[in-house]
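Enquirer: only geometry, no sequence info:
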């Protein structure tokens, strides 16, 4: 006949659930707030969109500069373009002209 020499503890049945809750809490917290969690992913996405907009702005600026270089160096130097650049660089205008600066250069 088997007899039990010790009382069964009531805390014994809570050990496994407590370990499970601790395990899930740890990984749940780090999946939201961790280095690669949901909040960090939102920050990465925001940075990506900002940098994409900056790339688009720089690409447009580069294309505008390439168009100007092409107009100046295609063999048939356009007098209008040369006049525009000279006036901008020297800050010169005639008395009957209205000057609007767009910061092309």
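Expert: Looks like it came in fine. Being a predicted model, the structure only gives us computed values, none of them experimental. Numbering: from 1, shown residues only.

Enquirer: only C-alpha atoms for contact and neighbour calcs from this point on.
Expert: Noted.

Enquirer: for residue 77, what are its contacts?
Expert: residue 71 (CA atoms under 8 Å, 6 or more residues apart in numbering).

Enquirer: let's go with 10 Å and repeat that
Expert: By CA atoms under 10 Å, 6 or more residues apart in numbering, residue 77 lies in contact with 70-71.

Enquirer: go on, residue 43?
Expert: Counted by CA under 10 Å, 6+ apart, residue 43 has contacts residue 49.

Enquirer: any idea how far the host helix or strand of it is from the chain center?
Expert: Residue 43 belongs to helix 38-73 when assigned by DSSP states H and E. The chain centre lies 11 Å from the centre of helix 38-73; the measure is CA atoms, centre = their mean, to the nearest Å.

Enquirer: And for stretch 75-90?
Expert: 38 Å.

Enquirer: Quick check: the gap between residue 75 and residue 12.
Expert: 91 Å (CA to CA, to the nearest Å).

Enquirer: which of the residues in stretch 46-61 are buried?
Expert: Within stretch 46-61, no residue counts as buried by 16 or more other CA atoms under 10 Å.

Enquirer: next, the one to line up against it:
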């Protein structure tokens, strides 16, 4: 039979490990937080990969020898505000309205 002191010691030991299993530095609470952070970072990674893919496509369209004239014209109109002589330009106070 187990004495009361041994039972108390064993109970305290079990409580100690149970506490650290749930609330410790590497416990279940931290694990669930790490899973949420992992999901957020995967979403950011997906966005960055999409941006990289888009930029690689733009680079291919601007590579000497295979320049896409329509893309160059679109860039000049968007970034440099180029227009043809016979075009009418409407100015908007908020840029988001024009897009």
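Expert: Perfect, thanks for sending it. Worth saying up front: this structure is predicted, and the values here are computed from it rather than measured.

Enquirer: Residue range in structure 2 corresponding to the helix or strand that the helix holding residue 43 of structure 1 is followed by, please.
Expert: Using DSSP H and E, the helix or strand that follows helix 38-73 of structure 1 towards the C-terminus is helix 79-90. Against structure 2, the aligned range for helix 79-90 of structure 1 is residues 69-80 (TM-score structural alignment).

Enquirer: The matching stretch vs structure 1 - mean distance after superposition?
Expert: Superposed on structure 1, stretch 69-80 of structure 2 shows a mean distance to its aligned partners of 0.7 Å (mean CA distance after the TM-score superposition for structure 1).

Enquirer: swap in stretch 39-46 of structure 2?
Expert: Mean deviation for stretch 39-46 of structure 2: 0.4 Å (mean CA distance after the TM-score superposition for structure 1).

Enquirer: Pull up the aligned stretch in structure 1 for that stretch.
Expert: Counting by TM-score structural alignment, stretch 39-46 of structure 2 corresponds to residues 49-56.

Enquirer: rewinding a little: could you check the angle the helix holding residue 43 of structure 1 makes with helix 79-90?
Expert: 120 degrees (axes from the mean of the first three to the mean of the last three CA atoms, to 10 degrees).

Enquirer: circling back: what's next to the match of helix 79-90 of structure 1, contact-wise?
Expert: 58, 61-62, 81-84.

Enquirer: do that again at 6 Å, thanks
Expert: Outside of stretch 69-80 of structure 2, the residues within contact range by CA atoms under 6 Å, 6 or more residues apart in numbering are residue 82.

Enquirer: quick one: what's aligned to residue 35 of structure 1 in structure 2?
Expert: Checking TM-score structural alignment: residue 35 of structure 1 goes with residue 25.

Enquirer: SS state for that match?
Expert: When classified by DSSP: H, G, I helix; E, B strand; the rest coil, residue 25 of structure 2 comes out as coil.

Enquirer: Run a quick neighbour tally on it.
Expert: By other CA atoms under 10 Å, the residues close to residue 25 of structure 2 number 11.

Enquirer: go on, residue 23 of structure 1?
Expert: Residues near residue 23 of structure 1, counting by other CA under 10 Å, number 11.
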